[in-house]
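> have a look at this prediction, sequence included:
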Amino acid sequence: MSRAPLRPTEAVRRSIEANALNFLIAQTHFVIAQNYLRGPDYYDVKSLLLREALLRAILHQMQRRSVNSSSTSAGSLVARRVFGKKLVLAPIILMGSFSLLQGVPSYFFTLGLPAVLRESGATLDLIGFTYVVWLPFAFKWLWAPWFDRSTVRPFGGRLAWLRFLAFLLAGFFLLVALFRPETSPWVLIALSLLCACVGATIQLILASWLIENADVKSRAVANAAGVAAMVLGAMVGSGFVLRLNDLFSWEMSIVAVSLTVLVFSLPAWVLKQDHPVTVKSTGTTVVERPGVAAWRRFLGHDRIGPMVLAIVCFGMAAGADVLVPALLIDRGYSASEAGWLLGTVATGSVIPASFAMGYLLRRFGVIAVMGLLYVAKAGVLFALIWAVHFLPATVAALAIGDFCLAGALTVGTWQLYMNFASREHSATDYGLMTSLDAFLRFLGGLSAGQVAVYIGYGSVFAGAALGALGACFFCFLLRERHSAEAGR
C-alpha cells in the first residue's frame, strides 16, 4: 500500500531555505578569500561581493517574512479573512464577548430595573438613582494608572484579571436574586453601583489589552464588534430579562443573566498568550508608578489641547439626543410607538452601522471617517431644528438616523482614544479620555433638558449641530498624531 509523501511544515521549510542561503554566503566568503590569496591576477572580487550582498538581502527578507507570518494569534484562535484583509480573530471575539457581558447587567440596571421599580410602586426620584450605574465610568480615571502595568498583583496579566472580574461581576449580579425590588430597592441600587465599578474596570483592562495586542486595523473591527455587542447586551438586559421575570420568576431571570456573564467570559480562558502579539515593539517600556505623575504625563501631551476640545464637542453634539424621544411624543407618537422606534428600530440599526463603521475605519482611517460622520450628524441636527414643520414620519426617520450615527460614532471615538493612548500608559490615557467623555455627555444631556425648557428644542439642536462641526474640526487637528500611530 502506497503512502502519501511526507511534507515538511512551513517552519521546517523556512529553516532549510535559510540554512541553504547561509551555506551559499559562507561559500562566497571562501571564494573571496581564495582570490585575495592568489594575488592581483585574481583580485577582481566585485561580482562575488555583489553575490554576497544579494544573498544577504534574500536571507533578510526571508527572516522578516518568517517573523511576520509566525503565529500571532492568541491561543487556538487563528487568522481569518475579514473584509478582504487578514485579521486575527482574538481581539474581535474578546472585545465582543466582554462588551456583551458588560452590557447585559448595565442596561438591566438602567432600563430594566426602573421599569420593575415603577411597576412595584417606586417614586420617580428613587428611579432616578438607578443612573448611578454610570458614575464609575466617569470616575474610572482614579484607578486607571494602577493598570498601566501589564502585570498587576494579585492576578497577574490582563487576561487573568478579565477572568477574575467576569466571575466577580457574575457573583455581584447573582446577589440581586436575594432582594426583591418592592422591598429592597436601595440594596439593588447599591449592587448596581458595585457591578458598574467592575464593568468600568473590565473596560479599562480590555482597552489596554487591545492597545497592546492589536494593530490599528484590527482594533477598528474589534471596536465595531464591541459596540454591536453592547447594543445586543442592552436588548437582552432591558427586554429579555424582564420577559424571563414575567414567564418564570425574579430569581430565574437573575440567575440566567449571571450564567450569561460566565459563558461570555470563555474567550479569556481560551486565549493562552498574555503579551503583545501583533504590535511591533517601540523600545524599552518604562511605566511610571500609579498616581498623579501618570495623569500629569498625559496632560503634558503635545496634542492634549485638540483632544480635550474634541471631547468637549463630542459631549455637545451628543447632548441633544436626550430630547429625541420627547420630540417624537410632541409630534404625535404614543409612548409605545416612540419606544418601539427608538428601542427596536433605531437601536437595532446600530448593529449593522457599527460593522459598516469598522470597515470604513479600516479602509479610510479614523480621522477622515469621524470628520465625515460628524458633518452628517450636524446635518441631521440642523434638520431637527425645523422638526415642528415636518411630517411625523420625517421626524421619525431623522430620529432613527441620529441614533444610527450615534452608534457609529461610538465606534469611532473608541478607535480615536485607543490610537491616541500610548502603549506604555494605555490604561491611564484611555481611562482619562473616556471618563471625560462620559462626564461631558452626561452634562450635555442634563443641560439640554434644562435649556430646552426655556428656549425650546430648536436652540438646543442648533448648539448640538455646532458642537458636531467643532468635533469635525478638532478631529482634523489630530490627524498628524493619528498618522504617527497608524504604523503601530
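Thanks, I have the structure now.

> all contacts plus neighbour counts: C-alpha atoms, from now on.
Fine.

> does the closest residue to K86 other than its chain neighbours count as helix, strand or coil?
With sequence-adjacent residues excluded and distances taken as CA to CA, 6 or more residues apart in numbering, K86 is closest to R80, at 5.8 Å. Following DSSP: H, G, I helix; E, B strand; the rest coil, R80 is assigned to strand.

> okay, now R80: neighbour count?
A count of neighbours around R80, defined by other CA atoms under 10 Å, yields 12.

> list the residues that contact it.
With CA atoms under 8 Å, 6 or more residues apart in numbering as the criterion, the residues that contact R80 are 86-89.

> where's it relative to W269, distance?
Per CA to CA, to the nearest Å, R80 is found 21 Å from W269.

> over to L165?
From L165 to W269 the distance is 12 Å (CA to CA).

> number of residues surrounding the nearest residue to R479 once chain neighbours are set aside?
The shortest distance from R479 to any non-neighbouring residue, by CA to CA, 6+ apart, is to I367 (6.2 Å). Counted with other CA under 10 Å, residues neighbouring I367 total 23.

> distance of I367 relative to G339?
Distance from I367 to G339, by CA to CA: 33 Å.

> shouldn't V187 be in contact with F179?
Yes - taking contacts as CA atoms under 8 Å, V187 lies within contact range of F179: 7.4 Å.

> now for the longest helix anywhere in the chain, which elements pack on it?
Ordering each helix of the chain by length in residues (DSSP state H) puts helix 426-477 first. Helix 426-477 sits against helix 135-139, helix 185-213, helix 292-299, helix 304-319, helix 366-385, helix 392-420, with contacts defined as 3 or more CA pairs under 8 Å, 6 or more residues apart in numbering; DSSP states H and E.

> what's the closest of those to A326?
Each of the helices and strands packed on helix 426-477 has some distance to A326 by CA to CA; the shortest is helix 392-420, at 10.9 Å.

> got another one to weigh against that:
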Amino acid sequence: MNNSPTFSDKFVALFKQPKMFTMLILGYASGLPLMLTASSLLLWYKDSGINIQNISFLTLIAIPYTFKYLWAPFLDKVNILGIGRRKGWILTTQIILIILIALMSQLSPAAQPFMIAFIGFLICFTSATQDIAINAYQTEILNEREKALGNAIAVMGYRIAMLVTGSLVLIFADYYSGGAEPIEICTPKLTEYYGSNVLFTNIDIVSTQKLISNSWSLALITILVFFIICPLYCLFLREPLSTTVPKSFKEAFTQPFIEFFKRQGIKTAIIILLIIIGYKLADAIAFSLNTVFFADLGFDKTTIAVSYKAFSLAATLIGLIVGGLIAKKIGIYKSFLFFSIIMASANLMYVLLAVVGKNYYLMVSSVAVEYFCGAMGTAILVAMIMSLVNIKFSATQFAVLSSIDSLGRVLVGPFAGYVQSHYKWEGLFIASFIIGMLISAIIYLSRKRIKLMANIE
C-alpha cells in the first residue's frame, strides 16, 4: 500500500508552517486595496452616471504605487509604534486603510466625486506604504531557501484578496440594489455649458440611482470584514531579529541609483527603465477599462464578478506557473521577448468581442487569454527585475524598478479614455496591440544591452 503524501497533502502542509501562512496573510493584505481603487471604484462612478472619459481620470489616483520608493527610506529609519519597524508600519497602514474605506462608504460619486477620488488617492498612498513594509518584512524574515516558496504563496494571497475587492464587492452591490440598473441622466444645460472635457459634472440622481449608490456604500461596509482580519493577525507577527538600518537618508537614497546607472552606462540604464515601464503597457491598456467595457456591452455586475473576475484568478495562477516553467526551460531573455509578443496579441480577443458584442462565451475566453498571458508576463518581468538588481542594494533597487513598472499602468487611464471616446472599443484594443508590438521590437533591438545589464544569456 502506497502511503506517500499526495500533492494535495503537500499543498495543505505548506500552510501549516507558521512562516508560510504569514506570507499568505501578508500577500492577502497587500492585494486587498488594489482592485477596490483600480476597478470597483470605476464601476461605482459609472453606476452614478459619470461618463467613461471622465471615469478614466480616476486611474491617476494610483500614482503613489509608482513613486513609493521616495518615502521607503523613512520606513527604514522610523519605528512608528515602538514594536518594530516592519510590524509597526504594517499595523499602522492597515488600520488607516480600514478608516479610509469606512469614510468612503459614507459618500456618493454623484454628490462628492472629488472627495471620493481624494480618499481613493489616500487609500493608494497608504496601500503603497503597506507594500513597502510588507516587502521589507518578507525580505528579512525569509531565508534564501524559503524566498521563492514564500513569495509564491504571497502572490496566491494577493490574488485571493483581489477577488474579494474585485468580485465580492460587485456581488454585494448587486445584491443590495436588488438588481437595479443605473439610469444616466445629465442636466442638458450643464453638459452643454461645461462640455465633455470637464472632469465631473453635476448629475441629476433619480431614485433608482440613489438605491444603487446606497448599495455600493453597504457593499464597502461589508467588505471591511475582510480587511479587519489583517491587523488582527498582524498583532502577533514576529519582528525580524536583526535588520540593517541605513546610517543616513542620504546614503539610502543615493547609492542604489549611482550603482545602477554606472553599471553599464547611463544610456543602457535609461533603455532598460523605458522597457520596464512599457513592458506591460499593452496589458495595462486593456485592463484599465475592461470592467467598464463589459458593463458597456450589457453584462450585469454579478456576471462580471463571477464570470470575469473570479475566472481570471484561475487563469492568472495557471499563467504564473506556466510562465515560470517556460522561463526555466528557455531562459529569461527569450521568455521576456516571447511573453511581450503574446501579451500584445491577447488584446486582439477584445477587438473580436467589441465587434461581436455581448457574448458570454467570447467574454470568458477573452478574459482567460488576457489573464493567462498577462500572468506569464508578470512572472518573467519579476524575474527580469530580480536579475537587474544588485544584491548589495536589493531592497531599494527592487522598490524603484517595481515602482517604475507600475508607471505605465497608472498613466494609461486618460490615454485609454481618450482613444475609446474617439475610436470606440475596437480602436482602443487595436492601439494596445500596436503599442505592445513596438515594445517587443525595442526589446529585440536592445537584447545585448539587456543581457549585459542583467548578466543573463
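Great, that's in hand. Note that the structure is a prediction, hence the values are computed from the model and not measured.

> who has more neighbours, L165 and W269 of structure 1?
The residue with more neighbours, out of L165 of structure 1 and W269, is L165; 18 against 12, by other CA under 10 Å.

> so which helix or strand takes in that one?
helix 158-175 (DSSP states H and E).

> now L87 of structure 1
strand 85-88.

> list the buried residues of the helix or strand following that strand.
Going down the chain from strand 85-88 of structure 1, the next helix or strand is helix 89-107, by DSSP H and E. Buried positions in helix 89-107 of structure 1, judged by neighbour count with 16 or more other CA atoms under 10 Å: 89-107.

> just stretch 254-270 of structure 1 next, same as before
For stretch 254-270 of structure 1, by 16+ other CA under 10 Å, it's 254-255, 257-262, 264-265, 267-268.

> now stretch 165-181 of structure 1
Applying 16+ other CA under 10 Å to stretch 165-181 of structure 1 flags 165-177, 180-181 as buried.

> G103 of structure 1 contacts G226, doesn't it?
No - G103 of structure 1 is beyond contact range of G226, at 9.9 Å (criterion: CA under 8 Å).

> which residues are common contacts for these two?
Joint contacts of G103 of structure 1 and G226 (CA under 8 Å, 6+ apart) do not exist.

> now F226 of structure 2: which helix or strand?
helix 207-234.

> tell me what that helix is packed against?
By 3+ CA pairs under 8 Å, 6+ apart, helix 207-234 of structure 2 packs against helix 18-35, helix 41-47, helix 85-104, helix 169-177.

> quick one, what contacts A379 of structure 2?
320, 323-324.

> how close does it sit to G319 of structure 2?
8 Å.

> same check on L452 of structure 2?
Taking CA to CA, one finds L452 of structure 2 at 28 Å from G319 of structure 2.

> more crowded one of the two?
The residue with more neighbours, out of L452 of structure 2 and G319, is G319; 24 against 14, by other CA under 10 Å.

> what about the more buried one, which helix or strand?
helix 311-330.

> now that helix, how far from the chain's geometric center?
Centroid displacement of helix 311-330 of structure 2 relative to its chain, using CA atoms, centre = their mean, to the nearest Å, is 17 Å.

> just checking, what packs against it?
Taking 3+ CA pairs under 8 Å, 6+ apart as the contact cut, helix 311-330 of structure 2 packs with helix 144-163, helix 332-346, helix 360-388.

> leaving out the residues flanking it, which one is nearest to M384 of structure 2?
In space, M384 of structure 2 is closest to I332, 6.8 Å off (CA to CA, 6+ apart).

> the one you found touches K451, doesn't it?
No - I332 of structure 2 lies out of contact with K451 (CA under 8 Å); the separation is 9.4 Å.

> out of the two, which sits in the busier spot?
Just comparing I332 of structure 2 and K451: by other CA under 10 Å the higher neighbour count belongs to I332, 22 against 15.

> give me every residue that touches the more buried one.
So I332 of structure 2 contacts 380, 383-384, 456-457 (CA under 8 Å, 6+ apart).

> for PyMOL, write the select line for the buried members of those residues.
Here is the PyMOL selection string for the buried members of the contacts of I332 of structure 2, based on 16+ other CA under 10 Å:
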select buried, resi 380+383+384
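
> would a markdown table of the contacts of I332 of structure 2 with distance to A314 of structure 2 be doable?
Converted to a markdown table, the contacts of I332 of structure 2 look like this (distance: CA to CA, whole Å):
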| residue | distance to A314 of structure 2 |
| --- | --- |
| I380 | 18 |
| A383 | 21 |
| M384 | 24 |
| I456 | 31 |
| E457 | 31 |
